[in-house]
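> Next comes the sequence, and after it the predicted model I'd like to discuss.
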Amino acid sequence: MLRDTIKAEQILAMKAGDKPRVAALRLILAKIKDRDIELRTATPGGDDNAMVIETLQKMGKQRRESITMYEDGGRTELADQEKLELAVIEEFLPKQLGEDETRAAIEAIKAELGATSVKDMGKVMSELKARHGAELDMSRASALVKESLA
């Protein structure tokens, strides 16, 4: 499981004395634990790896937004810290589809669903997320779907 891999990497980083990496891995594990607590009240079940990947994707998105804000504000030291954390987070995410692959997936789903206009965007997005959610940045995919349906 992905959770176990992250824990093992944390132990290796601690043994190697890599403090920035240990800190980033601790952030990841803390966020996963928060998500576990959050999901206790929800219906039990579900795929643990899917939950961990979803959590990592959210953390990555937050880091990218923070990097942009810090760089715009001239806070390069904070942006560098966020970049380091983002690099560690991205190590555990599945390989992301490239733009061409994403466009091909969108076109296949459009053909299957018979989607022709922007009104069908919700159907296309939900099917895209169901099939490729772990491999896509959904905000970028959304822009591509909108462009394809326009």
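Nice, thanks for sending it over.
> rest of the way, CA atoms for contacts and neighbours
Noted.
> And Thr68, how close does it get to Glu112?
Distance, Thr68 to Glu112, using C-alpha to C-alpha, to the nearest Å: 37 Å.
> same question but for Ala50, I mixed them up
Ala50 is 25 Å from Glu112, by C-alpha to C-alpha.
> Please apply the same query to Lys33.
Taking C-alpha to C-alpha, one finds Lys33 at 38 Å from Glu112.
> repeat for Glu127
10 Å.
> who's more crowded, these two?
Per other C-alpha atoms under 10 Å, whichever of Glu127 and Glu112 has more neighbours is Glu127, with 16 against 10.
> so who does the residue nearest the centre of the chain touch?
Nearest to the mean C-alpha position of the chain, counting by C-alpha atoms, centre = their mean, stands Gln57 at 1.7 Å. Going by C-alpha atoms under 8 Å, 6 or more residues apart in numbering, Gln57 touches 93, 137.
> again, but for Met14
Val22.
> State the distance from it to Arg26.
Met14 is 11 Å from Arg26, by C-alpha to C-alpha.
> And Ile11, by the same measure?
Counting by C-alpha to C-alpha - Ile11 and Arg26 are separated by 10 Å.
> Repeat that for Asp100.
For Asp100, the distance to Arg26 - C-alpha to C-alpha - is 35 Å.
> ok, second structure coming up, stack it against the first:
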Amino acid sequence: MSLKEQITEDMKAAMRAKDSARLGTIRLLTAAMKQKEVDERVELNDTLVLAIIEKMVKQRKDSITQFEAGGRQDLADIEKAELAILTAYMPAALSDAEVQAEVAAAIAATGAAGPQDMGKVMAILKPKLAGRADMTAVSAAVKAALAKA
């Protein structure tokens, strides 16, 4: 079953269970997926769906930070609940050691010699690690590894 089909089935289950919080979050996700399909005239595969979910997760994390800084814990709690539902659709995250191993393998594969080759390394890592690692942290790891080279 594709991720898109799984999300649709989960939406139906949430409707049957009358779980309004879960249903609302899944509806936001399906709306974002439909918007992408209409805007770009494409049929979404799992990779594109994961990209949408990753974007929504990042938005929720940013919102939580802003709400907590503004003293609005009630709104931060709502965002945290949505974040938990969205992260359930993400693949298992890689550990720091696994990310470092992938970075080392990508550097070896490209023959990167310094910071000027960061784009080549990231081009290999991005499709491999998308949704499984924080790309900001991956970028920092690549930068640090290339600075040593």
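Sure thing, it's come through. Here the structure is a predicted model, which means the values were calculated and not measured.
> Could you report the TM-score for this superposition?
In this superposition the chains share a TM-score of 0.92, using TM-score structural alignment, normalised by the length of structure 2; 146 aligned residues with a C-alpha RMSD of 1.4 Å.
> if we can go back for a sec, name the element the counterpart of the residue nearest to the centre of structure 1 in structure 2 belongs to?
Alignment note: Gln57 of structure 1 maps to Glu54 in structure 2; criterion TM-score structural alignment. Element membership of Glu54 of structure 2, judged by DSSP states H and E, is helix 46-69.
> next SSE after that helix?
That would be, after helix 46-69 of structure 2 and using DSSP H and E, helix 73-87.
> which residues sit against the next helix or strand after that next one?
For helix 73-87 of structure 2, the following helix or strand on the C-terminal side (DSSP H and E) is helix 96-110. With C-alpha under 8 Å, 6+ apart as the test, helix 96-110 of structure 2 has contacts from 120-121, 124-125, 133, 138, 141-142, 145.
> can you do 6 Å?
Outside helix 96-110 of structure 2, the residues that touch it by C-alpha atoms under 6 Å, 6 or more residues apart in numbering are Val121.
> looking at structure 1, where would I find the counterpart of it?
Counting by TM-score structural alignment, helix 96-110 of structure 2 corresponds to residues 99-113.
> In that stretch, which of the residues would be classed as buried?
102-103, 105-107, 109-110 (16 or more other C-alpha atoms under 10 Å).
> Check the residues you listed against Ile6 of structure 1 and report the nearest one.
Thr102 (27.6 Å; C-alpha to C-alpha).
> What's the local residue count around Val49 of structure 2?
Around Val49 of structure 2 there are 22 other residues, counting by other C-alpha under 10 Å.
> Can you give me every residue that contacts it?
No contacts exist for Val49 of structure 2 under C-alpha under 6 Å, 6+ apart.
> and if we set it to 10 Å?
Val49 of structure 2 sits next to 2-4, 7, 29-30, 32-33, 36, 55, 89-90 when contact means C-alpha atoms under 10 Å, 6 or more residues apart in numbering.
> could you check the distance from it over to Glu43 of structure 2?
10 Å.
> So for whichever strand or helix holds Val38 of structure 2, what gets flagged as buried?
Following DSSP H and E, one finds Val38 of structure 2 within helix 20-40. When neighbours are counted by 16+ other C-alpha under 10 Å, the buried residues of helix 20-40 of structure 2 are found to be 22-23, 25-26, 29-30, 32-33, 36.
> One more: stretch 10-20 of structure 1?
10, 13.
> so how many other residues sit close to the residue nearest to Ser2 of structure 2 when sequence neighbours are not counted?
Excluding its sequence neighbours, the residue lying closest to Ser2 of structure 2 (C-alpha to C-alpha, 6 or more residues apart in numbering) is Asp46, at 6.5 Å. A count of neighbours around Asp46 of structure 2, defined by other C-alpha under 10 Å, yields 12.
> Would you check how far apart the aligned residue in structure 2 for Met69 of structure 1 and Glu79 of structure 2 are?
Aligned by TM-score structural alignment, Met69 of structure 1 pairs with Gln66 of structure 2. Between Gln66 of structure 2 and Glu79 of structure 2 the distance is 11 Å, computed by C-alpha to C-alpha.
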